[in-house]
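Novice: coords please:
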Amino acid sequence: MARIVMKFGGTSVGDIERIKRAAARVKTEVEAGNEVAVVVSAMSGETNRLVDLTRNTAAMHDTREYDVVVATGEQVTIGLMSMALQDIGVNARSWMGWQLPVRTTDVHGSARILGIETDELIRRFGEGQVAVVAGFQGLAANGRVTTLGRGGSDTSAVALAAALKADRCNIYTDVDGVYTTDPRIVPRARKLDRITYEEMLELASLGAKVLQTRSVELAMNHGVRVHVRSSFVEDEGTLVVDEEEIVEQQMVNGVTYAPNEAKVTLRNVPDRPGVSAGIFGPLADANINVDMIVQNVSEDGSTTDLTFTVPRENLDRAKKVLDSVRETIAWSEMTADPGVVKVSIVGVGMRSHVGVAKTMFQALAEKGINIQVITTSEIKVSVLIADEYTELAVRALHTAFGLDAD
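Specialist: Purely as a prediction, here's the structure:
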């Protein structure tokens, strides 16, 4: 007997037939003698509809009331899922975030989970009952309903699995696992049987849409084994596990791209202490995330050119913030380019293999692709290139690192 958390995303519960199909999967696990908690998202498109209602009602709305509205999507789904399970003979009961409760911070719209009280769920497991829990929502210390931000149901599921000390957390989605790259760009992309937490965290943060970044971080911190599976086909999917569970590491396990980047360059920035803080501090205060950063110092060492990337949707705001500090910083010129993409290779095997960067740069050079910015970590190399070369670069790197399926 195992204790399992099964999470079904919006497409997996997008209509009544899909809810019934998901319920049948739950019944299979129950009949195998397992203790099961189910976490569900709102039905596909429902959260967007609810968000639009709040925006159309009041552009500058109270975020506490926003959470009250958008949290209702999951309330509908847990009720329908519980009904579907009961209809096929499974003892099931729905739980909203505040009923467990799922304790969170009071940052409405993007709360973080502090802890989950599971004593009652565990007691009911002993009675053979399945818990159907609303993802994405929780309860702040002030008694107000909170939501966790987009993709928060993945985080809810992993956090619940950690609190329950579950044997695994199955994430059912519209893909059948984690691939070496986007199969829409590279038809010969391979599905990975296993991938490490660190690799999955890098891939998720770099644009892969399979799992939400916070959920992978939680899984890694608490040692939760995550199994990414399809809701629509019977397939083994991909296990996200500790590095020690993978005997031989591939040099590179994935190629990904982040298409929502914009490049900003400040020229002739005075090269003195405090200047970088004077630039990036105001951007952080405006909640604008800065990613890749490169600095080139002039020959005499008095000035520098500073290049960095921001999310494309934040480019106009970033330019306004930078203009506001121009007199203080005294840079001479600002240029902005929204037509760029970040392409990355990821693999824990980079720690023990040499020549990874050489292979990457050579593959791009052979295709005539110019590299504008480079950043690295222990298991990742990222380059910034013109977005018109995205598909060509991904295909070239996928082949160069031997990831194409036979």
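Novice: make it CA atoms for all contacts and neighbour counts henceforth
Specialist: OK.
Novice: tally up the residues packed near Thr390, please.
Specialist: Using other Cα atoms under 10 Å, Thr390 has 21 other residues around it.
Novice: which elements pack onto the strand or helix carrying it?
Specialist: Using DSSP states H and E, Thr390 sits within helix 390-400. For helix 390-400, the packing partners by 3 or more Cα pairs under 8 Å, 6 or more residues apart in numbering; DSSP states H and E come out as strand 254-270, strand 333-346, helix 356-366.
Novice: now the second one, please; I'll put the structures next to each other:
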Amino acid sequence: MPTLVMKFGGTSVANLDRIRRAAKRVGVEVAKGYDVIVIVSAMSGKTNELVGWVGETSPLFDAREYDAVVSSGENVTAGLMALTLQEMNVPARSWQGWQVPVQTTSAHSQARIEDIPPENINAKFAEGMRVAVVAGFQGVSPEGRITTLGRGGSDTTAVAFAAAFGAERCDIYTDVDGVYTTDPRICQKARKLDKIAFEEMLELASLGAKVLQTRSVELAMRYKVKLRVLSSFEEQSDAAGTLVCDEEEIMESNVVAGVAYSRDEAQMTLRSVADRPGIASIIFGSLSEAGVNVDMIVQDISEDGRTNMTFSLPTEQIQRAETAMDAIKGNEINYTDLVTDQDVAKVSVVGIGMRSQSGVAAKMFKVLSDEGINIKVITTSEIKISVLVDRKYMELAVQALHDAFELENAA
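Specialist: Down below sits the predicted model:
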């Protein structure tokens, strides 16, 4: 029988009533003739609760025990979903990561999937099981310890299973009914897209869109897994949602597919840094070793052998970055001051149509200028333009760009 992967996020399984609703959707697909692999998250709020308990018990916790605790939320959901399906006379059983097994690296709390041998689950399908309910977010290390994949890791689990089992499709059920041109809470004109290319979704996910985890999109793009984003709260079970697919499957691409934003950005500037070969390598090498995710980088024109180096980073990583820069000041580099601005936001436009359409950057900058919004930093790629602006102008910028690129007409 063909295989379908269905993933249900925390809000979709937040209580027993929602688990029953999700199980009914699974039953519909089984009736169509699919063998179904269901990937479940922990009930909404449960992972945060477990993380809090770990922190209270041991502030400097053992990462192996952290994974053992926080992975338990998915185990509960998987068992309850399997029981619910059995009550519906659908042959189902639950699977924890180590039982499949989902083989991962040993990097606890940030493990990466290395292999998912399909033999164990396929053997059960051959015996008459119709649904394998798998605990998402978790796996097993080469040492035999439970591992977790990082927050949002159930999306990655679902895509990895779809790739490993050659699934016809991977349906991601969440609390939104698809991928929108921007956040509908900010822009009432936002429209749901019928289709979006992998590359566009990857950029939107990395730029702040919360619909899919970045790693899951990377995996889907690599293995050509068709992804469909759907709402578990829609009454009709055949709602179209948004299909994330190859660029070739989209007949006519919009120049801009969406506008993304990220509130939690900061801007950091090293003032009067010596402008000589190797300085950038020292600065950003130190930041990388400290686990700081740098995005935008701007270096001023050198004057008298000195320059300013500006970069953006997540606000939660400011202290880590400041510590890293303090450690190299005076030893490896000299700078007069370290200035941090936490009152900024990143706004981006994304679209594969930019490859063949000129003038997108000029239009974007003029729109922002007309609204009196000053651009602090700019970064671009083949299908993306991002700017850093004062946070108070973020919503205005999103709305103005959405209007200027006529995304209310997107489909």
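Novice: would you mind finding the most buried of the helices and strands packed on helix 390-400 of the first structure?
Specialist: strand 254-270 (a mean of 22; mean count of other Cα atoms under 10 Å).
Novice: re earlier: and the helix holding Thr390 of the first structure, which stretch of the second structure?
Specialist: Aligned by TM-score structural alignment, helix 390-400 of the first structure corresponds to residues 394-404 of the second structure.
Novice: if you count neighbours, what's buried in that stretch?
Specialist: By neighbour count, with 16 or more other Cα atoms under 10 Å as the criterion, the buried positions of stretch 394-404 of the second structure are 394-403.
Novice: from the residues you listed, which two are the most distant?
Specialist: Using Cα to Cα, the two most remote members of those are Met394 and Asp403, lying 14.4 Å apart.
Novice: what strand or helix carries Leu85 of the second structure?
Specialist: Counting by DSSP H and E, Leu85 of the second structure is part of helix 72-87.
Novice: OK, contacts around the closest residue in space to Phe232 of the first structure that isn't next to it in sequence?
Specialist: With Cα to Cα, 6 or more residues apart in numbering as the measure, Asp174 is the residue that lies nearest to Phe232 of the first structure, at 7.1 Å, once sequence neighbours are left out. With contacts defined as Cα atoms under 8 Å, 6 or more residues apart in numbering, the neighbours of Asp174 of the first structure are 11-12, 230-232.
Novice: how about a cut-off of 7 Å?
Specialist: 11-12, 230-231 (Cα atoms under 7 Å, 6 or more residues apart in numbering).
Novice: let's see if you can find the most crowded of the residues you listed.
Specialist: Comparing the contacts of Asp174 of the first structure by number of neighbours (other Cα under 10 Å), Ser12 comes first, having 25 neighbours.
Novice: can you classify Cys169 of the first structure by secondary structure?
Specialist: The three-state label given to Cys169 of the first structure by DSSP: H, G, I helix; E, B strand; the rest coil is strand.
Novice: hang on, it packs against Ala161?
Specialist: Yes. If you go by Cα atoms under 7 Å, Cys169 of the first structure and Ala161 touch, sitting 6.1 Å apart.
Novice: quickly list what's touching both of those two.
Specialist: Common neighbours of Cys169 of the first structure and Ala161, using Cα under 7 Å, 6+ apart, are Val5.
Novice: among the contacts of Asp174 of the first structure, which are located in helices?
Specialist: Nothing among the contacts of Asp174 of the first structure maps onto helices, per DSSP state H.
Novice: dump those to TSV, plus distance to Asp316 of the first structure.
Specialist: Rendered in TSV, the data for the contacts of Asp174 of the first structure read as follows (distance: Cα to Cα, whole Å):
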residue	distance to Asp316 of the first structure
Thr11	33
Ser12	36
Ser230	39
Ser231	40
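Novice: which residues are contacting stretch 83-98 of the first structure?
Specialist: Residues contacting stretch 83-98 of the first structure (Cα under 7 Å, 6+ apart): 20, 23, 27, 75, 78-79, 82, 128-134, 137-139, 145.
Novice: that'll do, ta.
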